[in-house]
Each structure stands twice: as structure tokens, then as C-alpha cells.
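Student: Structure for this input, please:
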Amino acid sequence: MPSLRSILFRHLVRLGSLSNRADVSIAQLRASMEKGNWFLSLSVPCGTVTEPVSAGGVPAEWVLPPGKRRRGTVLFVHGGAFVMGSPRSHRGLVARIAAAAQLEALAIDYRLAPEHPFPAALEDTLTAYRWLLREHCQASEAVLIGDSAGGNLVLAALLALRAAGEALPAAAVCLSPATALDGKGESLRTHAERDPVLRVETVGPLVAAYVGDHDPTEPLLSPLYADLHGLPPLFLQVGSDEILLSDVIAFAERARQAGVTVELEIWEGMWHVWQIGAPWMPEATHAIQHIGAFIQRQLATQARAA
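Tutor: Below you'll find the predicted structure:
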């Protein structure tokens, strides 16, 4: 049963989120997200250090949690319907995940649509990952994480790396990922009034700006329709009340059928990327703790196999 705090937070999100309104411009959405007005926590845990860096030419930010860190690195790809968001807008979420995993994190500032449609954001994600392996860690010590559109980019990056015969990361984590961009998921309709963050009529045009002239069912745009064999272990979190629920469940099932190790968590009463509610919502804090535990398990498995 959802906590009282989450019930209150849900109402605040519905009132304050611009991404569920059709009367706002991309410029307004971007400004709102950068200010933290979309209930994104810009604050970070005490002792967190952030440092700007160029990841092979892609602007990025190191997020270093306090305390002793384990061996390994998180590459974080932010959400924002491919048209908004940045390391700054997601700094609080990245910092809390990094702290839970006891790892340093690299958050990238990929190019946004509509100025830079597909495949620009994917190319930047791949460039940053390759830089990370070249300059900082081995693939077995890297974990890719993304929320929403960032989850889509993480999955697409895995497919592109596999196709190119390049080293895959130890694991990947996707929070409310957009696994299909064709707008056919059942919960897009059935959950239209339940998700306080996303509405199809608002997000659809934003996603279309990223897709451009491409077929939205192309595997690198809609990983749900891809051949998923050979991917690393995946950890997926999705809320029971969000419009992307059915696509995430379908993706998890197809990945398992392809032999991929998948852990899928469906959080009752939660909505799109509720993890941003940490530290105020217990469900958000607990979800991040689960992410950290998964990452630690996967890196420990890789270390034993080395």
C-alpha cells in the first residue's frame, strides 16, 4: 500500500508537472526541469562531490558519493523525453544511486531533440561509454543506468555495442524505460488517468521530435522489437500506475525468452520515475536501495569470474 507521503507527493507532482500538459513549449519544459520544478531533487547527499568532465567530447559530470567507494563506475543517462534534462536536473537522483551502490557515477549531457534528432543522443551515449572504458575502467566494472528516455538510450546502446562486437557492461539498470516509441502499448490508454507525470498527447510530439523521419519500430528506437539475445543482466523498475507499464513488462518477457537475466520490479501505486521522490518518499528511497544492491551483486559476480 502506498505511503501517506507518496500519496501527498503524487498530488504535488500532478499539480506541478508540466510534462502532463499540452500547452507548454519545449523551452518551458527545459527551464522547469533545470530549476527542479518538476519535483526533481537538485540537492545531493552531504559530502557528494561533482566535477565537470569531457567524456570523449560529450559534456558530462562526475558524481562522487561520500565515504569509501567500491571498484566500478556507473554511467548515467538522464530522461526527459529526449528533449530536456541534463546532469544538473538529475544530480540528486544520480548522487543517491551512486551512494547506494558505493560507486562513482558519470552523468552525460547528450544532445537533445528537436535540434539533434535520432541518432544523436545514442551516438553520444556510445561515445561516453567508449571513453569510459578507454580512460577509466573495464567493461566488467561498468554499469549503465537510465531513466525514461535515458532507459531507452541505455537499451539501444547495449544493442549497438553487441552488434558491433564491443565489450558490454557488467549490467544495466532502467527506471521506467521507454522500450517502444510507436505508441501502441496497452497501458498508454488504460493508465492515461493514473500516471500523474506523463500524458500521451503531451509526450507523443516530444518523442516524435526525436524519432524524426525514422520508423519508430526500428530496434534502436524501440528495443522491445529487437533481438535481445546476449545482453547483460538487466534490472527494471516500473510503477503499477504509469503509462509505460505494459511495454516494460513486454520487454522483460521478451528479454527473458532471449536468455537474458532480468529482474523486474513493479512498484504498487507508483508512477513514472517515482525514484526522484527520494529522500522524501520511502518508496523512492527503498527503490534506490534495491538498485544499489543489484549493482553490487552484479559487480561482485564479475569480480569472482575474473
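
Student: Please make it C-alpha for all contacts and neighbour counts, starting now.
Tutor: OK.

Student: and residue 126, how many neighbours does it have?
Tutor: Burial of residue 126 is recorded as 21 neighbouring residues (other CA atoms under 10 Å).

Student: Run a quick check on it versus residue 157, I expect a contact.
Tutor: Yes - with contact defined as CA atoms under 8 Å, residue 126 and residue 157 form a contacting pair (6.2 Å).

Student: residues contacting residue 238?
Tutor: With contacts taken as CA atoms under 8 Å, 6 or more residues apart in numbering, residue 238 has the following neighbours: 175-177, 244-245, 248, 264-267, 270-273.

Student: hmm, 6 Å instead?
Tutor: 176, 266 (CA atoms under 6 Å, 6 or more residues apart in numbering).

Student: Show me what the longest helix belonging to the chain is packed against.
Tutor: With secondary structure taken from DSSP state H, the chain has its longest helix at helix 282-305. For helix 282-305, the contact count by 3 or more CA pairs under 6 Å, 6 or more residues apart in numbering; DSSP states H and E identifies helix 91-101 as packing neighbours.

Student: I'd like the structure of this one too, to check against the first:
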Amino acid sequence: MSSIRAIFSLAVVILVASPLAAEEARDVPARQLPLPEAASSDLRAMIQSGSMATWNDHPATADEWKAWVDKGAERARAALPILREKMGVTFEAGRIAGVNIFTITPKEIAPENRDRVLIHFHGGGYVLNPGEAGTAEAIMMAGYGHVRVISVDYRMPPDFPYPAAMDDALAVYRGVLATNDASRIGVFGTSTGGGMTLALVLRARAENLPLPGAIAAGTPWSDLQKVGDSYFANDSVDNVLVRYEGWLGDAAKLYAAGHDMRDPYLSPIYGDYHGFPPTILASGTRDLFLSNTVRVHRKLREAGSTADLVVFEGLSHAQYLFSADMPEAKEYFRELSTFFTAHLKS
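Tutor: Have a look, this model is predicted:
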């Protein structure tokens, strides 16, 4: 018995003492990824349909960017009337503090939500989904959550690079604060909208404004640079964004317009998370932004803030928004509704 212990001890010493081979990068053999069995049939069908056809488009001029964005916005707008009817919501355009907004109101507001309001920032890499095209997530949140939502149509490049979007976000937040208690205000968004949600809290705190009662950042674009393991590990695995080297990296440069991408108002992962309101984050195992999400979650936890993290099996970037009927979508909005109910003052 003593000889077995001696051999085991020697093995431990060898493992500890032996240096690992130095690696700057690891070559991973080509492999096939099976469909994730634990994902819903709806999500598996999305995975089987392949990558987004537009992921590797590279508009080169302002006019090309605008034409590219308009084409996508036209497709998005066409689906919205059916979605609004399905979700049982009304829809009204307006302005707050000079910024275009859309107010989405469910036909039935839950009793606990009568004095609450949610502010929504849409996704799209700071370039996509202008106007009504950016309201799908807000419509689903209002319908599933039975709560009033204000969706912000913030200005975007190529005409309005940074900091126009964040200036608009803060202006609307100030406007909503003028008539609502901060403890009854929630802020949410996905992708770019998730990054803007985090950056808004940083801006509001810097300007000594009361912070929202709770926030939700779905797969946030929290680092505009290609920093984070999943930018590499999920490269070409994510079938929505696919690779940073597609239009996404171009959009980051277009929006930043020469500013340091580590500025916390551009890449909020570099901000200070002490004193943040309760936050819920969501991502998926195949999401290019999975690291963007988990890095934020760790910073919130390290800062002592309340932070929940929801990770969906097999989900690529923001796919919970692609169909209101898919189980992952219903679970996403159920998670957000439960979180806001728990943390916003009624």
C-alpha cells in the first residue's frame, strides 16, 4: 500500500514540476457539429437552415451602407403587423427629448406593471434596424410581459457615428425620468441594445442620474474589439453573426469613428460595475458574443451586484428573437418578465 502511495506522490510531483508546452494558439482539427439534442425542434431547424446570407457583406461607402440597411429594414418591417396582432399590442410613434421613439402597449397590462415602464434599445451593430424595423423585441416584451415598452429609434452611422446613439439613449432616459420614478423603470435590449443598456447605466451614473430599477442585457456587444474566447471558439459556429471579419467588424469601425474602442461607453466591459442595478444577461452556447456576456456577468458578480445569467443550449447570436413561437423565445421573455417583476417597484 505504501508503494502505491509513493508512486502516486511521484506522479503528482512530476505533473506539478513538468512545464506545459508553450502555446500562443491551439490548432483545432476540422470537425462536424451535430445538432444539439437539448435544443428545441424550432432551433434545430434554424441551425439546419445554415448561416445568415448577409454575414459577409462589406458595404464600402455611405451610400452602400444605407442601401444595405434599407434592404434589411424593409424585410423586418413587413413582418411587424402580424407580430403586433399576435402579441396583442398597440403601436404609436412619438418623440421624447427630440428623439424618435415607439410606444408599444399591451391590450392588457398586468396589475403590477401599471406604474412601470421599460425602455428598449434595438440590436443591429449600430447600423441595422432603423425606425419601426427595430421594434420586434419590444413588441414581444410588451406582449409576453404585459408591460408598456418605449423603443428608442436612436441615430446611427454612417451619418451619425458615436456618440450619437448614446446621446439619444441618455436623452430618452432623462425624459422618461421626468415623469417616472427610476425604481419603476427597466431598461433592456439585445446585442447592440444590450451593450447600450450597460453603457446607459455608466453614463447615467457619471451624470449623477438615478439608475433604473433593473436592466436586461441580451447577448450584449460589450466589447467592440475581437477580444474574448468565443470570438474565436464560436467563429463560424454561430450561424447568425458567423465571424467578426464579416460586416460586424466593419460596423464596429464605422460606429467608433476613430475613437478608442476600449472607451466604456463604446465597449462597456471596460466600465466600473460597482453599484449597478440588478441585471439579467442571456446568451447561447454557439453565440459569438458568449464571452461578451459571461465577462460582463463576472464583472457584475465581482462588483457585488445582483446578476443572473441565462445560457441557451445550441443558440447562436440573438436567435431567441427569430420566432415568437419558439420555446427559447418564450423562455427568454419569461425570464425577463420574472426578473423585472422581482426587482422593479410596483
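
Student: returning to what we had before: what angle sits between the longest helix of the first structure and helix 91-101?
Tutor: Comparing the axes of helix 282-305 of the first structure and helix 91-101 via axes from the mean of the first three to the mean of the last three CA atoms, to 10 degrees yields an angle of 50 degrees.

Student: Measure how far helix 282-305 of the first structure is from the centre of its chain, please.
Tutor: Computed by CA atoms, centre = their mean, to the nearest Å, the chain-centroid distance of helix 282-305 of the first structure equals 15 Å.

Student: Other residues contacting it?
Tutor: Outside of helix 282-305 of the first structure, the residues within contact range by CA under 6 Å, 6+ apart are 97, 100-101, 275, 277-279.

Student: again, only this time at 7 Å
Tutor: Applying CA atoms under 7 Å, 6 or more residues apart in numbering, the set of residues contacting helix 282-305 of the first structure from outside is 97, 100-101, 140-141, 170-171, 274-279.

Student: Give me the subset of those residues lying in helices.
Tutor: Judged by DSSP H, the subset of those located in helices is 97, 100-101.

Student: Just put the residues you listed in TSV and tack on distance to residue 59 of the first structure.
Tutor: What follows is those, written out as TSV (distance: CA to CA, whole Å):
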residue	distance to residue 59 of the first structure
97	20
100	24
101	23
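
Student: Dump these into a markdown table; add distance to residue 112 of the first structure and neighbour count as well.
Tutor: What follows is those, written out as a markdown table (distance: CA to CA, whole Å; neighbours: other CA atoms under 10 Å):
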| residue | distance to residue 112 of the first structure | neighbour count |
| --- | --- | --- |
| 97 | 24 | 27 |
| 100 | 29 | 20 |
| 101 | 28 | 26 |
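
Student: Which residue ranges of the first structure form strands?
Tutor: Counting by DSSP state E, the segments of the first structure that form strands are 49-55, 58-64, 73-77, 104-108, 142-147, 171-175, 234-239, 262-267.

Student: Give me the angle between the fifth one and helix 282-305.
Tutor: Put simply, strand 142-147 of the first structure runs at 160 degrees to helix 282-305, going by the same axes, to 10 degrees.

Student: Please give the number of neighbouring residues around residue 43 of the first structure.
Tutor: Tallying neighbours of residue 43 of the first structure according to other CA under 10 Å, which is how burial is gauged here, yields 17.

Student: how much space between it and residue 278 of the first structure?
Tutor: Residue 43 of the first structure sits 10 Å away from residue 278 of the first structure when distances are taken as CA to CA, to the nearest Å.

Student: ditto for residue 81 of the first structure
Tutor: Distance, residue 81 of the first structure to residue 278 of the first structure, by CA to CA: 21 Å.

Student: Just want to know which of those two has more residues nearby.
Tutor: residue 81 (25 against 19).

Student: residue in the second structure matching the more buried one?
Tutor: Correspondence of residue 81 of the first structure to the second structure, assessed by TM-score structural alignment: residue 125.

Student: quick one, what contacts the residue lying closest to its match once chain neighbours are set aside?
Tutor: For residue 125 of the second structure, the nearest residue in space outside its immediate sequence neighbours is residue 192; the separation is 5.5 Å by CA to CA, 6 or more residues apart in numbering. Listed by CA under 7 Å, 6+ apart, the contact partners of residue 192 of the second structure are 122-126, 220-221.

Student: which one of the residues you listed is nearest residue 276 of the second structure?
Tutor: Taking CA to CA as the measure, residue 276 of the second structure sits nearest to residue 220 out of the contacts of residue 192 of the second structure, at 15.6 Å.

Student: Please say which position in the first structure that closest one maps to.
Tutor: Going residue by residue (TM-score structural alignment), residue 220 of the second structure aligns to residue 177.

Student: Let me know whether that match touches residue 154 as I believe.
Tutor: No - when contacts are counted by CA atoms under 7 Å, residue 177 of the first structure is not listed as touching residue 154 (9.0 Å).

Student: one step back: just send the strands of the first structure back as TSV, with distance to residue 93 of the first structure too.
Tutor: Rendered in TSV, the data for those read as follows (distance: least, CA to CA, whole Å):
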stretch	distance to residue 93 of the first structure
strand 49-55	13
strand 58-64	11
strand 73-77	10
strand 104-108	11
strand 142-147	10
strand 171-175	11
strand 234-239	14
strand 262-267	18
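
Student: burial count for the residue nearest to residue 182 of the first structure when sequence neighbours are not counted?
Tutor: Closest residue to residue 182 of the first structure in three dimensions, ignoring its sequence neighbours and counting by CA to CA, 6+ apart: residue 216, at 5.3 Å. For residue 216 of the first structure, the tally of surrounding residues (other CA under 10 Å) stands at 18.

Student: separation between the aligned partner of residue 260 of the first structure in the second structure and residue 293 of the second structure?
Tutor: When the second structure is aligned by TM-score structural alignment, residue 260 of the first structure is paired with residue 305. Computed with CA to CA, the distance linking residue 305 of the second structure and residue 293 of the second structure is 15 Å.
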